[in-house]
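Chemist: here is a sequence with its predicted model. Questions after.
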Amino acid sequence: MKIKVCYVISSLSNQGPPNVLYNIIQYMNFKKFDVSIITMVPEQKITRMEEFRALPIKIVQMSPDKYLNPISMYYVLRKEVKKINPDILHTHCPRSLFLVPFLPKKYKKYETVHIYPGIQQKIMYGKLKGAIVIALSHFFTKRMDLPIACSESVAQQYWNEQHFKMIAIPNGCSMPLWGGDKRQKENIRNILGFNSGLRYFIFVGRFSKEKNPDMIIKAFEELRNEGIGVVLLGSGDMYNELKSHECDNIIIPGFKSNVYDYMIASDYYISASDVEGLANTLLESMTVGLPCVLSDIPSHREVITKTTQPIGFSFNNKNLSDLKDAIHKVLKLDIESTSLYIRDLFQKYYTAKNMSETYQKVYVKKQK
C-alpha cells in the first residue's frame, strides 16, 4: 500500500520553500507514494502552479481567490485533510505550521524548517509581530512529530539556541550541471547585454534589508574602475531605491525567470545576507561552478567547510572594506580549476535527487 503524503504550504510561488518542495516531489517514487499538496492562499504572478500540475499529484487550493481569516483557514484545511486522509502531513511555511498541529493526532506531522526564526521574521513582520511569529514558530516546531532542518547549520542553531534536536536534510538543486562551454557563455552574455570587458558577480534574491543588496551595490560603486560588475536579480521593497543606482557596471533587471542563463553569463556568485537556511541560489550557482563571495553566516560556512580547496571567501557583512577585500581575493582564484571543483562538490552533496531520496527514506522508516 502506498504511503500518502500531503504537503501543506501557503502557495506555489517561485520562491525558496515551494522550490524545495518541487525538488522533493519531482524525484519521488510514485509507486511507493501517493502525493498531494494543499495551498492556503491565492497564487502570486510568479506561481509555479503549472509545473506542479504536470507532476502525477493532486493539488487542492483552499482559497484560490481571496485570503481567509485564520479560523476559516483552519476549518477549510481540516475539511480538505479529512478528504485526503494522509498518513503524513508535511508543512513548509508558518501558516501551515501554526494550523496543522491542531489537526487529529492520527496524522503524522512533519515540518521542514527552512530558516532559523529570527532576523527575517522581524524584518518581514516588524519587531512586535515578528517576535510573536518567532515564539510561535519555536512552540509549534517542538510539537511536530518530526521537524527536519533544511541544513546542518539550522539544526545546529536549534540545538545551540533552543537545546532542541532535529535531523537535517540539506536542500538540493535540480538545475543541470553546466559543461563550461565558453562559446555558449559568450552568446548568452551578448543576448543579456553584459559588457564584454567586465567580470560579473551575480546576486539573486529578495530585495530586502536582511539580504543587504544595498551593501553589494555600494561596494561595486567604489570598485567601478576595476574591471568588474554585478547583476542583481530579484524584486522586493527596495527595488526602486536600488534601481536608481544602475550604471555601466551595475545591472538590476528585476525578477527574471531565466536565472540559469544569468548564472552561466556570470563569473562569480555573491551574497551579503544576514540569514539563510541553505540558499537555493547558492546551490544553483554551484551547478555552473561560480566561485563565491559569501557573508560569514552559519549556512554559508556549512558549504565552505565541506571543501578541501578554496571555492570563495567569506566576509563580515557589517564591514564594507571586508567585502571589497573578499572580492579582490576571489578574483585571484584560478577560475577553471575552481569551477570544476565546485561542480564536483555540488554533485557530491547538493543534488535535488539526493535530497528527495533522503526524504523518502525518512517517510518509509517512520511509517514502519
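Modeler: Okay, I see it. Numbers count the residues shown, from 1 in each chain.

Chemist: contacts, neighbours, all on C-alpha from now
Modeler: Noted.

Chemist: next, the buried residues of stretch 6-21.
Modeler: Buried positions in stretch 6-21, judged by neighbour count with 16 or more other C-alpha atoms under 10 Å: 6-14, 16-21.

Chemist: in this structure residue 144 contacts residue 112, no?
Modeler: No - Residue 144 lies out of contact with residue 112 (C-alpha atoms under 8 Å); the separation is 10.3 Å.

Chemist: neighbour-wise, which of these two wins?
Modeler: The neighbour comparison of residue 144 against residue 112 (other C-alpha atoms under 10 Å) goes to residue 112, with 23 against 18.

Chemist: that one contacts residue 154, correct?
Modeler: No - checked against C-alpha under 8 Å, the pair residue 112 and residue 154 is beyond contact range at 10.7 Å.

Chemist: comparison target below:
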Amino acid sequence: MDFFVQKDKRITVFYLISTLRRCGATAVLYNTVAGLDKAIRPVVITIAPEDADSMRSAFEDILGCKVIQIGSRGWYSVPGIVYRLLRMSRKEEFAVVHAHGLRPDFIAAILSFFNVRSVSTIHSNFFLDYPFKYGPLIGEILSFAHSIFVSLIGSPVAVSTSLEQVFRSQGLQKVRCILNGIDLNRFLGFRRVDEQKRNAVAFGRIVNLKRFDVISKAFQEATKGSKEQLHIYGEGPMLDALKDLALENVVFFGNEKNIERVLPQYKVFISASETEALPNAVVEALCSGAKVILSDIPPHREIHRIAGEKCPIYFFPVNDVDALRTLIKRALDEPQKSCPVSDLDYFSSARMSKEYSDLYKSLFEED
C-alpha cells in the first residue's frame, strides 16, 4: 500500500512561479494541480505582482488551491524569498519546492543547498530562446546560468522527450521527461468534425520565434481570390509589426480565454515556430477536430509520433513560405479529416498529474 495513504500523510508541494499570467507554463501548472494525488497538498507561491490577465482566481476558486504572493519583480528580492520558503518548508513533515521558470529555478537551486527537495519543470529550450529574446551576449550568459541552476536542482523535468535530449546533450544527464498534458474533456466536449468547418487559425504569444509573419504571408498567397480567412488569437511584442503587413484575409482577435469554444469552428490550425518544448496548442487543435500544419521541428514530430499516422498532421521546412503555402491550399481544399479521439489519450493531463505525484513520493522513498 502507498506509504502516504497508509500513514495518512501528505506531501506539501510549494509551486514556485513568477506570476500566474495566462500562458503555457501557467496552463501546465493548473492542469498538474487539478489532477494531483490526494496525498499531495499544493500551495502556489508567486514571486511577482499579478497583471490583469492572471489565472489566480481560477486556482483559488475552481481548484481550491492556496496562492501566496511573496517578493517582487527583480532579483534583489531573492534572498527574502529564499528565507521565507525555507521557513515554510521546515514547518512541513514532507515538503517539495517545484519551480517553473528562470528566477524560480535560481531560488530552488539555492534551497537545494539547505536539503530542501526540489523539482523543476523546464518549459523551453532556453539555449535557443534566450539568445533570440535577449540578444546573443546576454542570451548566452542567461542560458549558461540557467543550466547551472538546473544542474543543482534535485529533479529537473523536461516537458517532452525531444527537450530532454537537448539538455542531456548539454551534460545534464539527470533531466527526465514528463510529457505535457491537457484537459482532454475540456476540448473534446466542443469537438466538431463536420464538413462545414472553414478558415484557418493560429494562436499563441506573438513573438519572433513563433513566425506568425511566415504563416500570414503563406496564407495570403494560398488563398488569393477566395473567401477563406486566417484568424490569429494572441498578443505580444510583434503584433504591431504583423498588423503593419496589412495582408488581406488575416484577422486579429487578441487573447481568447475560452479557446476550447473557438477552435472547433476551424478546418486548419497552423504553427510555424522555430523552437518549442511541447506545444499544447497543437494537441488542443487536434482535440478540436482540426487538421494541423506544423514546422518541421523535433517537438512537433514528437506529437506526430505519439498521436500516430491516422492524425492529419502535415509538416513543412522551417520558414519555408512556399512549402507552407502549398500545404495550406491542400488542407483547405481536401475533405475534412480529424484525429481519432483514442489516439490522443496519452496527452491527458490526468496522466501528467499522476507522473508528477509519483515523482514527489519517490523523493521521500529514496531516504
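Modeler: Okay, I see it. This is a predicted model, so every value here is computed, not measured.

Chemist: follow-up on the earlier one: out of the buried residues of stretch 6-21 of structure 1, which sit inside helices?
Modeler: By the criterion of DSSP state H, membership of the buried residues of stretch 6-21 of structure 1 in helices covers 16-21.

Chemist: now the residue of structure 2 most remote from its centre, what's its secondary structure?
Modeler: In structure 2, the residue that sits farthest from the middle, by C-alpha atoms, centre = their mean, is residue 225; the gap is 36.4 Å. Under DSSP: H, G, I helix; E, B strand; the rest coil, the three-state class of residue 225 of structure 2 is coil.

Chemist: tell me the spacing between it and residue 249 of structure 2.
Modeler: Residue 225 of structure 2 sits 10 Å away from residue 249 of structure 2, going by C-alpha to C-alpha, to the nearest Å.

Chemist: same check, this time on residue 231 of structure 2
Modeler: 8 Å.

Chemist: could I get the full set of strands for structure 2?
Modeler: For structure 2, applying DSSP state E gives strands covering 11-17, 40-46, 66-69, 95-100, 117-122, 155-158, 176-177, 198-203, 230-233, 250-254, 266-271, 291-295, 313-316.

Chemist: can you list the ones in helices among the buried residues of stretch 6-21 of structure 1 in CSV and add distance to residue 311 of structure 1?
Modeler: Output for these, formatted as CSV (distance: C-alpha to C-alpha, whole Å):
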residue, distance to residue 311 of structure 1
16, 23
17, 26
18, 28
19, 25
20, 24
21, 28
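
Chemist: which two from the residues you listed end up farthest apart in space?
Modeler: Greatest spatial distance among these (C-alpha to C-alpha): 16 and 21, at 8.7 Å.

Chemist: going by neighbour count, list what's buried in stretch 133-141 of structure 1.
Modeler: Those would be 133-134, 136-137, 140-141, for stretch 133-141 of structure 1 by 16+ other C-alpha under 10 Å.

Chemist: equivalent analysis for stretch 61-70 of structure 1, please.
Modeler: Neighbour-count burial for stretch 61-70 of structure 1, with 16+ other C-alpha under 10 Å as criterion, is recorded at 61-63.

Chemist: mind checking the end-to-end distance for stretch 51-59 of structure 2?
Modeler: Stretch 51-59 of structure 2 has an end-to-end distance of 15 Å (C-alpha to C-alpha).

Chemist: outside of that stretch itself, list whatever touches it.
Modeler: 19-22, 26, 30, 65-67 (C-alpha atoms under 8 Å, 6 or more residues apart in numbering).

Chemist: take the residues you listed and write them to JSON lines, including distance to residue 134 of structure 2.
Modeler: Formatted as JSON lines, these follow (distance: C-alpha to C-alpha, whole Å):
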{"residue": "19", "distance to residue 134 of structure 2": "20"}
{"residue": "20", "distance to residue 134 of structure 2": "22"}
{"residue": "21", "distance to residue 134 of structure 2": "20"}
{"residue": "22", "distance to residue 134 of structure 2": "22"}
{"residue": "26", "distance to residue 134 of structure 2": "22"}
{"residue": "30", "distance to residue 134 of structure 2": "28"}
{"residue": "65", "distance to residue 134 of structure 2": "34"}
{"residue": "66", "distance to residue 134 of structure 2": "34"}
{"residue": "67", "distance to residue 134 of structure 2": "30"}
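
Chemist: widest-spaced pair of those?
Modeler: 22 and 66 (17.7 Å).

Chemist: closest one of the buried residues of stretch 61-70 of structure 1 to residue 295 of structure 1?
Modeler: residue 61 (37.6 Å).

Chemist: so who does that closest one touch?
Modeler: Residues in contact with residue 61 of structure 1 (C-alpha under 8 Å, 6+ apart) are 38-42.

Chemist: can you tell me which of these carry over to structure 2?
Modeler: Counting by both residues aligned by TM-score structural alignment, their matches' C-alpha atoms under 8 Å, structure 2 reproduces these contacts from the contacts of residue 61 of structure 1: 38-42.

Chemist: okay, now residue 110 of structure 1: neighbour count?
Modeler: Residue 110 of structure 1: 23 surrounding residues under other C-alpha under 10 Å.

Chemist: nope, residue 222 of structure 1 is what I meant
Modeler: The local packing of residue 222 of structure 1 (other C-alpha under 10 Å) involves 10 other residues.

Chemist: ok, now the one 10 residues further on?
Modeler: Residue 232 of structure 1 has 26 neighbouring residues, counting by other C-alpha under 10 Å.

Chemist: is it true that it touches residue 204?
Modeler: Yes - with contacts counted by C-alpha under 8 Å, residue 232 of structure 1 reaches residue 204, the gap being 6.0 Å.

Chemist: just the helices in the stretch 1-150 of structure 2 please.
Modeler: All helices of the stretch 1-150 of structure 2, identified by DSSP state H, counting those that start in this stretch, fall at 3-6, 24-34, 56-57, 78-90, 102-112, 126-134, 136-152.

Chemist: structure 2: which residue goes with residue 28 of structure 1?
Modeler: Alignment note (TM-score structural alignment): residue 28 of structure 1 maps to residue 36 of structure 2.

Chemist: give the contact list for that match.
Modeler: 353-354, 356-357 are the contacts of residue 36 of structure 2 under C-alpha under 8 Å, 6+ apart.

Chemist: among those residues, which recur in structure 1?
Modeler: Kept across both, from the contacts of residue 36 of structure 2, using both residues aligned by TM-score structural alignment, their matches' C-alpha under 8 Å: 353-354, 357.
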